[in-house]
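Trainee: all I have is the shape, not the residue letters:
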């Protein structure tokens, strides 16, 4: 690995606390270039997904970088259209082939829709077979998580959810960490929404530490024991995002950031029926029609 700290999951496996996210890099050559660069810059946690359409970049970037497979922590996610036992079972094997690896370090249910229990059973079976080392969730609220935990023997190791200064999810983070489920943040910079990089509070804190606003946000997450996977295709920004372990935010600074919370998603509400139909409806229909 590198000098990035790790978090021990409830199954005993360790995950780096800072990684590289591959969301919104669908073009193969761009994904290969960005990922090769990230590996060369020291990133060892890589986060992709079926729906990102860039899983195929992994084996090529790994070869380009010269980094050993066993030194990389690879995460991918099962999409809604594969959310049943039979579909997930098939998809896992297809993912392994596309990724060019014989195991996945962490596989998540990407969304809490479809035949969640069937898909979860498939992930658990793949874990027992050695195809996956840890299994977890993405975008699950505490109530949905509890239903899954109570109904199944295999406990999720991690839940990946939206967390940024505008949407801090304090209660949910406390809930999951209190049940020994690691929390991972997607969209840590809220994709720039609300002019986040020019926020006066964050800029003042950044100046105090001779850091950037982006580094302050990542440090804020790390100090909350949250795993974070920022994405950048730019070499200098990738290096900047890694450079967050030589300073610490004070209690007062953490408190100032806490007051920036707007209490709502910066993207969409996963519980809104209209949103579910609009964003995930087609994938759910594909799942239904294929069963």
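Mentor: That came through, no problem. The structure presented is a predicted model; accordingly, all values stated were derived computationally and were not measured. Numbering: from 1, shown residues only.
Trainee: from now on I want contacts and neighbour counts done on CA atoms only, so please keep to that.
Mentor: Will do.
Trainee: how far off centre is the longest helix seen in the chain?
Mentor: Longest helix in the chain, counting residues (DSSP state H): helix 85-99. Helix 85-99 sits 19 Å away from the centroid of its parent chain (CA atoms, centre = their mean, to the nearest Å).
Trainee: and what of stretch 19-26?
Mentor: So, by CA atoms, centre = their mean, the centroid of stretch 19-26 is 10 Å from its chain's centroid.
Trainee: how about stretch 179-196?
Mentor: Taking mean C-alpha positions (CA atoms, centre = their mean), stretch 179-196 and its chain are 9 Å apart.
Trainee: what are the contacting residues of it?
Mentor: The contact list for stretch 179-196 (CA atoms under 8 Å, 6 or more residues apart in numbering) reads 7, 9-10, 156-166, 173, 176-177, 214, 217-218, 225-230, 266.
Trainee: PyMOL command for the buried members of the residues you listed?
Mentor: Of the contacts of stretch 179-196, the buried ones go into a single PyMOL selection, burial set by 16 or more other CA atoms under 10 Å:
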select buried, resi 9+10+156+157+158+159+160+161+162+163+164+165+166+173+176+177+214+217+218+225+226+227+228+229+230+266
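Trainee: inside helices: which ones of the contacts of stretch 179-196?
Mentor: Those of these lying in helices (DSSP H): 173, 176, 177, 214, 217, 218.
Trainee: of these, closest to residue 43?
Mentor: Of all these, residue 218 has the smallest distance to residue 43: 14.5 Å, by CA to CA.
Trainee: here's the one I want to compare it with:
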């Protein structure tokens, strides 16, 4: 199936649709999900050190390569550093450990997972990893406070992506305006609002689903594609994975996109302040 690509501010092309493996257990469950995704044509896998399944992601990719399903150049691998790994020198070590866990040669996109800790020191090491060819693109996740501008001012290589909650109820219009001058693009977690029925059952999605012969979820994912977001809905169910990916054979009209735009600002599903995040997550560190 032909899918769309997004050109990042560093010139690299990222598959706009991928598979996320957040909260997918390491081992056979992650390996099978990633292998199934690659077999059906999905070429972007989003993981993180905090997910504790990077080794399983790498094993699935290497299996698919060994069977001739993909080449390494076909697959885009994203992973993320945890704040306990931030700091000049410290982050360099963490990147090498990540490369060892993944065992896929290089990291296509490396993100700072959270917006606290020594993120500027970490960014310096990430830039060096790009120069060394260990990492191809770098970006950030969950930077929505003034820390975003603080990092942008310090960065020589501007973040290629910003991964945040984004869906029709929370379209991140203001945040997109803040990053527009840097060429940074939005990657969406919770692209389906965490599967919330209130979002998915919006009448506009039901109406459009009936018109195009698609599910409400497929309409939402198609909206993401057309508005320029990068998405990677999580599922381990092969049929759901196939359905999520089946969104490249139709297009929503400008008028239909405008109707969906009217839903903006209705709700976000993750409401935790920066102080609460620091308190809850600051002392936690993923295993090597």
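Mentor: It's in. Fair warning: this is a prediction, and the values are worked out from it, not measured in the lab.
Trainee: mind listing the helices for the stretch 51-200 of the second structure?
Mentor: With DSSP state H, counting those that start in this stretch applied, the stretch 51-200 of the second structure shows helices at 54-66, 90-102, 119-131, 147-154, 173-179, 197-200, listed in chain order.
Trainee: so for residue 237 of the second structure, which of those helices sits nearest?
Mentor: Closest among the helices of the stretch 51-200 of the second structure, using CA to CA: helix 54-66, at 16.0 Å.
Trainee: so what touches the closest one?
Mentor: By CA under 8 Å, 6+ apart, the residues outside helix 54-66 of the second structure that reach it are 26-28, 30-32, 34-35, 38-39, 45, 47-48, 70-72, 79, 98, 101-104.
Trainee: buried only: go through these for me.
Mentor: Buried members of the contacts of helix 54-66 of the second structure, scored by 16+ other CA under 10 Å, are 26-27, 30-32, 34-35, 38, 45, 47-48, 70, 79, 98, 101-104.
Trainee: quick one: map residue 253 of the first structure onto the second structure.
Mentor: Aligned by TM-score structural alignment, residue 253 of the first structure pairs with residue 256 of the second structure.
Trainee: next one: residue 241 of the first structure
Mentor: Applying TM-score structural alignment, one finds that residue 241 of the first structure aligns to residue 244 in the second structure.
Trainee: give me the number of residues near residue 42 of the second structure?
Mentor: Residue 42 of the second structure is flanked by 26 other residues according to other CA atoms under 10 Å.
Trainee: wait, residue 208 of the second structure
Mentor: Neighbours of residue 208 of the second structure (other CA under 10 Å): 18.
Trainee: just tell me the aligned range of the helix or strand in which it is found in the first structure.
Mentor: Element membership for residue 208 of the second structure (DSSP states H and E) is helix 203-212. When the first structure is aligned by TM-score structural alignment, the counterpart of helix 203-212 of the second structure is residues 200-209.
Trainee: among the buried ones among the contacts of helix 54-66 of the second structure, name the ones in strands.
Mentor: In strands, defined here by DSSP state E, the members of those are 45, 79.
Trainee: how about TSV for the helices of the stretch 51-200 of the second structure, with distance to residue 108 of the second structure added?
Mentor: What follows is the helices of the stretch 51-200 of the second structure, written out as TSV (distance: least, CA to CA, whole Å):
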stretch	distance to residue 108 of the second structure
helix 54-66	13
helix 90-102	11
helix 119-131	10
helix 147-154	21
helix 173-179	21
helix 197-200	32
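Trainee: of those, give the one that comes closest to residue 262 of the second structure.
Mentor: Between residue 262 of the second structure and those, the shortest separation by CA to CA is 11.9 Å, and it involves helix 173-179.
Trainee: okay, the closest one sits on what stretch of the first structure?
Mentor: Alignment of helix 173-179 of the second structure against the first structure: residues 170-176, by TM-score structural alignment.
Trainee: what's the closest non-adjacent residue to the residue mapped onto residue 80 of the first structure from the second structure?
Mentor: Structural alignment (TM-score structural alignment) places residue 80 of the first structure against residue 83 in the second structure. Using CA to CA, 6 or more residues apart in numbering and skipping residues adjacent in sequence, the residue nearest residue 83 of the second structure is residue 117, 5.5 Å away.
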